[in-house]
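Peer 1: What follows is a protein structure lacking sequence information:
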């Protein structure tokens, strides 16, 4: 398989195998007017298998979404065919309008125009709690 290299854009690497479509959806990559290559189940010495997404256009990547989905993803910025920056992610301390509260009594369910705010409560287990009702939400089962 031959996937062309990109000259100016972003490469998301070290995506857990099978998670690239979640990232495609949450980053709204379908709205871009450029080439987006999703490469699934690539052999990896470190991970066994991984996914890669190549975006053939410079863009600001929402690192909060990526850090929530999988903080092992690396974000590579490409300019003139060369990687000029490599970003490593961390689980974000605060998520705004990335996930929704499932508690039917939460104010964000009754008032959907309110921002859904979650705060990182357990960095080791990637558990977030709703800022309004304290309902817990972990990343592993959500994606």
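Peer 2: Cool, the structure landed. Just so you know, these numbers come straight off a predicted model, no measurement behind them.
Peer 1: alpha carbons only for contacts and neighbour counts from here, please
Peer 2: Noted.
Peer 1: got the contact list for residue 17?
Peer 2: 40, 41, 49, 50, 51 (C-alpha atoms under 8 Å, 6 or more residues apart in numbering).
Peer 1: where does the third one fall, helix, sheet strand or coil?
Peer 2: With DSSP: H, G, I helix; E, B strand; the rest coil as the basis, the three-state label of residue 49 is strand.
Peer 1: Below is an additional structure, to be compared with the one above:
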């Protein structure tokens, strides 16, 4: 069995759908040039995940620069545990953000955000629980596995 040391101060992003953690790291801006140590665990056994597998990201050090709002949009089952002095102090299940700014692109080729280079890509959460472009009302298409 693989053994990854515990972290002293930082965060653990857990219950990530198996095989998606690398893309998640890119969207969160986790890069190797940060001072924080990062551990990526892929295809770990999970009794809760429908597939029986999950990914985990551990970030040791200051993780205040992470934008965790996007987590609930990407995977509603993700949990974030805050670690201080080697002990978990808080566990959160992120809620879907009201707005997604520059996370995903509008697929409508006639949308102003697709035409203008410096226009932010902004999607708002609608009453039906789906995200819509604020410029053209295009509904965000979510990948289905």
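Peer 2: In hand now; what should we look at? From a predicted model like this one, the values you see are computed outputs, not experimental measurements.
Peer 1: hmm, which of the contacts of residue 17 of structure 1 are the buried ones?
Peer 2: 40, 41, 49, 50, 51 (16 or more other C-alpha atoms under 10 Å).
Peer 1: What is the aligned counterpart of the first one in structure 2?
Peer 2: In other words, residue 40 of structure 1. Residue 40 of structure 1 maps onto residue 42 in structure 2 when the alignment is built from TM-score structural alignment.
Peer 1: Surely its match is in a helix?
Peer 2: No. Counting by three-state DSSP, residue 42 of structure 2 is not part of a helix but strand.
Peer 1: Can you pick out the most distant pair from the contacts of residue 17 of structure 1?
Peer 2: Spanning the widest gap among those are 40 and 49, at 8.3 Å by C-alpha to C-alpha.
Peer 1: where along structure 1 do the helices fall?
Peer 2: 20-26, 63-69, 107-110, 139-142 (DSSP state H).
Peer 1: what's the third one aligned against in structure 2?
Peer 2: This points to helix 107-110 of structure 1. Using TM-score structural alignment, helix 107-110 of structure 1 pairs with 112-115 in structure 2.
Peer 1: Also stretch 66-74 of structure 1?
Peer 2: Stretch 66-74 of structure 1 falls opposite residues 71-79 of structure 2 when the two are matched by TM-score structural alignment.
Peer 1: what about that stretch, start to end distance?
Peer 2: 9 Å (C-alpha to C-alpha, to the nearest Å).
Peer 1: before we move on, what about stretch 88-104 of structure 2?
Peer 2: So stretch 88-104 of structure 2: terminal residues 32 Å apart, C-alpha to C-alpha.
Peer 1: Thanks a lot, see you next time.
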